[in-house]
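Colleague: structure, please.
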Amino acid sequence: MSQFKFWNEVNTILTMDGPVNGPVPRWQKKRDPGSSNSSSNNSSKLRSLSSSALNSTKTPIKGNENDPLRSKTPSKTPKKSKTPTPHKSARTPGGDRFIPSRSASNFELAHYKLTQDENDQSDSPTRKELQRLMSENLRGGDINNQRILSYKNKAPSAPEGFQNPMRVIYTQTKTPASTKGSRYIPQAPDRILDAPDIVDDYYLNLIDWGPNNILAAALGAHVYLWNAGTGNIDQLLELEGNDYVCSLSWTQDGNCLAVGNTNGTVELWDCERAKKLRIMEGHSARVGSLSWNSFVLSSGCRSGQIIHHDVRQREHRIGILSGHTQEVCGLKWSTDGKYLASGGNDNVLNIWQAVNGGYHSNTTPLHSFTSHQAAVKALAWCPWQPHLLASGGGTADRHIRFWNCNTGACVNAIDTRSQVCALLWSTNYKELVSGHGFANNEIIIWKYPGMTKVTELTGHTARVLHLAMSPDGSTFLSAGADETLRLWKCFTKSVTKSSNAEKVRAKPSALKQCIR
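Modeller: Prediction:
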């Protein structure tokens, strides 16, 4: 074919009018889903495309607006919308929606109520019978007062004897983290010592464990010293005649021991040399309670009198308190030396405030509590809250009460259902130990401040008269009227416990050089 003839045919094709046959473009299929590839519908598709381009909100390109080929690609510049665009942070209305639980839904009742004709108010017998049957079969009662969606009670328990085959799969044991937080509390004593001839008297205080790890025990007319480190037992003294020891108390440095007798005297002994240092008189009856505050010794008598003794002076009596009408069976100075608590057989608990700059108290009680209904012997000051006092009542009371001595308020009261003979705070844990008499003769460890029982220790066959704590706070001793001393190792420090925990520090004392 000649070159001239070829270009004439090309011009003829380019200038030809009419529809162009061929496959329908992809963009045209999207605009007209019902389109086909037949050539007979191409012209109508192009006309509809032109009209849609003219009515479009986008600006077409320049040229013939009726040309479908030119209107194929619209401009990228859209018209401004009259509807404001919401901010991105704005919440969509209806975003919080209620998603019902399928198990708590009554679909039969829902379908019935949704499909019933509200406009039909027919009272025909057939309709009434239908409503009655539907009410009985669906939920019972009036179905018009029933809810479609409702919360149901806990699922009923399985019948007796039922065993879940999937129990092994869903049984979960304690994780190592939760196991680490618990500690083992033995239910049997670590050691048992014989205490023959121990006086079974609720109002006496016959046991004290000193800071040098030496236990002093009064057995009748004798005082014995048991070294908990070496196990050695030594006799310190023996009274003559029918006298017997009524109370014991170590000094705060653990070098001297105060001994109260039935004849109303108080003796001071140097236990390292087994030598009597001095005898202090002043009481008219037996001395059943003793407590130290630095170089001042407070002693409680059966007559209800309390005397402060300054052991550095020849004239040792520096104060006399007359706040009780019967025997003083409980006497304890607080750990900071600001308060003296005294409990008597007259059911009265007195709080005495120390004089400014001194180690003895005022002669007038700061607080006088009469809530106990029996003798108040068990007294214990909290080691981490020096103003908090725990007190226990006798058989007619059976309560442990907690007192805020700064305000004079009773913080809490617990009915133990047994005679409270002794109380003791743990220095390693926030727990309280109580020794009981009738009727259970047991020891209870309480979690403070919730006062939930950690454990109950049994073994004594008679009432637990006295409690004493070891210097390291890991072991406490219980003395029972069954003539046994039992050591319970219940407060061993956990490995994960911080080494910077609070510790009870003893005040320095110069008794060794100053006692005459």
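Colleague: from here on, contacts and neighbour counts on C-alpha atoms
Modeller: Fine.
Colleague: what's in contact with the helix or strand where residue 401 lies?
Modeller: Assigned by DSSP states H and E, residue 401 belongs to strand 399-404. Under the contact criterion Cα atoms under 8 Å, 6 or more residues apart in numbering, strand 399-404 has outside partners 372, 387-393, 409-417, 420.
Colleague: redo that, cut-off 6 Å
Modeller: 387-393, 409-416 (Cα atoms under 6 Å, 6 or more residues apart in numbering).
Colleague: which one of those sits closest to residue 282?
Modeller: Nearest to residue 282 among the contacts of strand 399-404: residue 391, at 27.6 Å, using Cα to Cα.
Colleague: can you list the residue ranges for helices in the chain?
Modeller: 3-14, 26-31, 42-54, 107-115, 125-138, 167-170, 176-181, 511-514 (DSSP state H).
Colleague: before we compare anything, build this one as well:
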Amino acid sequence: IHILEYGPDIDKMRTLPGHESEITSLALSPDDRMLASACFDNTVKLWRVSSGEEIRTIDAHSGRVTCVTFSPNGELLATAGSDGDTKVWKVATGALQRTFHEGSMVWRVAFGEGGKTLAVTSTDNPISLWDVATGDKKASIKDEQVLSTVVAMSPGSQMLAASDIKNIAIWNSSNGNRICTLVGHEAWVFALAFSPDGKILASGSADNTIRLWKVPA
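Modeller: As a prediction, this is how the structure comes out:
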């Protein structure tokens, strides 16, 4: 892992060695002080950004780790794996808090509703919504037209966005209704992110473009 200092002339600040295989996902904590890295070696590592110090290693899954993300308050860390599980960990201690079993490879996870809900995309279930506090499944959004490998939840509303091959589908997560489809990319959409106020959605695609979309009110 290479940490770069952003500016007119980008310089490499430091290199973080430690993983034994390909790194699959990176996530910065909300306060930018901690970096989480996921790897094909089935582990997740937490790093202190300022010093490059490895804080801890979590043996997260029995298969490769596909995704890692922090909760909005930075207290929880969600990981997804090829073993079909999504797990939630306490950042301060590395203790396992919850396990959500999907049964097939999990592609991406995203926190929503202030960290109360976790959206999960997997091979068999396009989108599952889980209650982080209770561990109960709140809803499943099934759409035969969607093969979703990336998902994002709006921080300020019930909006949920997921890739639909090269298009983007937006749902109301409270009732599972599809609100609209955003068409424009010419290749697979592999990244989605809402703005902090939830009014803008950014998408990244294999067509080498990033697009900004106005989210329907």
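Colleague: so after superposing, what's the score?
Modeller: TM-score for the superposed chains, counting by TM-score structural alignment, normalised by the length of structure 2: 0.87, backed by 213 aligned residues with a Cα RMSD of 2.1 Å.
Colleague: picking up where we left off before, I'd like to know which of the helices of structure 1 lies nearest to residue 250 of structure 1.
Modeller: With Cα to Cα as the measure, helix 511-514 is the member of the helices of structure 1 nearest residue 250 of structure 1 (11.6 Å).
Colleague: what range in structure 2 matches that closest one?
Modeller: Using TM-score structural alignment, helix 511-514 of structure 1 corresponds to no residues of structure 2.
Colleague: who does that helix touch, helix- and strand-wise?
Modeller: Contact partners of helix 511-514 of structure 1 among helices and strands, from 3 or more Cα pairs under 6 Å, 6 or more residues apart in numbering; DSSP states H and E: none.
Colleague: give me the contact list for it.
Modeller: By Cα under 6 Å, 6+ apart, helix 511-514 of structure 1 touches residue 312.
Colleague: same question, stretch 202-214 of structure 2
Modeller: Among residues not part of stretch 202-214 of structure 2, those counted as contacts by Cα under 6 Å, 6+ apart are 186-193, 200-201.
Colleague: most neighbours, which of the residues you listed?
Modeller: Highest neighbour count within those, by other Cα atoms under 10 Å: residue 189, with 24 neighbours.
Colleague: quick check: the closest residue in space to that residue that isn't next to it in sequence vs residue 25 of structure 2, distance?
Modeller: Leaving aside its chain neighbours, residue 189 of structure 2 sits nearest to residue 205 (4.2 Å; criterion: Cα to Cα, 6 or more residues apart in numbering). Separation of residue 205 of structure 2 from residue 25 of structure 2 (Cα to Cα, to the nearest Å) stands at 16 Å.
Colleague: and residue 85 of structure 2, by the same measure?
Modeller: On the measure of Cα to Cα, residue 85 of structure 2 and residue 25 of structure 2 end up 16 Å apart.
Colleague: then residue 114 of structure 2?
Modeller: In this view, residue 114 of structure 2 and residue 25 of structure 2 are 22 Å apart by Cα to Cα.
Colleague: over to residue 90 of structure 2?
Modeller: For residue 90 of structure 2, the distance to residue 25 of structure 2 - Cα to Cα - is 18 Å.
Colleague: more crowded one of these two?
Modeller: In this view residue 90 of structure 2 and residue 25 are compared by other Cα under 10 Å, and residue 25 has more residues nearby, 18 against 15.
Colleague: surely the more buried one touches residue 65?
Modeller: No. The pair residue 25 of structure 2 / residue 65 is not scored as a contact, 8.1 Å apart, by Cα atoms under 6 Å.
Colleague: pull up the overlap in contacts between the two.
Modeller: residue 38.
Colleague: what residues are up against the corresponding residue of structure 1 for residue 99 of structure 2?
Modeller: In structure 1, the residue matched to residue 99 of structure 2 (TM-score structural alignment) is residue 368. With contact taken as Cα under 6 Å, 6+ apart, residue 368 of structure 1 is in contact with 349-350.
Colleague: can you count the residues close to the counterpart of residue 211 of structure 2 in structure 1?
Modeller: Here residue 211 of structure 2 is matched to residue 486 in structure 1, going by TM-score structural alignment. By other Cα under 10 Å, 22 other residues sit near residue 486 of structure 1.
Colleague: can you tell me how far residue 486 of structure 1 sits from residue 477 of structure 1?
Modeller: Taking Cα to Cα, one finds residue 486 of structure 1 at 6 Å from residue 477 of structure 1.
Colleague: same question, residue 404 of structure 1
Modeller: Applying Cα to Cα, the value for residue 404 of structure 1 to residue 477 of structure 1 is 27 Å.
Colleague: ok, these two, which is more surrounded?
Modeller: Neighbour count, other Cα under 10 Å: between residue 404 of structure 1 and residue 477, residue 477 has more, with 23 against 16.
Colleague: what's the match for that one in structure 2?
Modeller: Structural alignment places residue 477 of structure 1 opposite residue 202 in structure 2 (criterion: TM-score structural alignment).
Colleague: now its match: closest residue in space, sequence neighbours ignored.
Modeller: Nearest residue to residue 202 of structure 2, sequence neighbours excluded (Cα to Cα, 6+ apart): residue 212, at 4.6 Å.
Colleague: try residue 182 of structure 2
Modeller: residue 168 is the one closest to residue 182 of structure 2 (Cα to Cα, 6+ apart), at 5.0 Å.
Colleague: aligned to the one you found, what sits in structure 1?
Modeller: Under the alignment (TM-score structural alignment), residue 168 of structure 2 maps onto residue 443 of structure 1.
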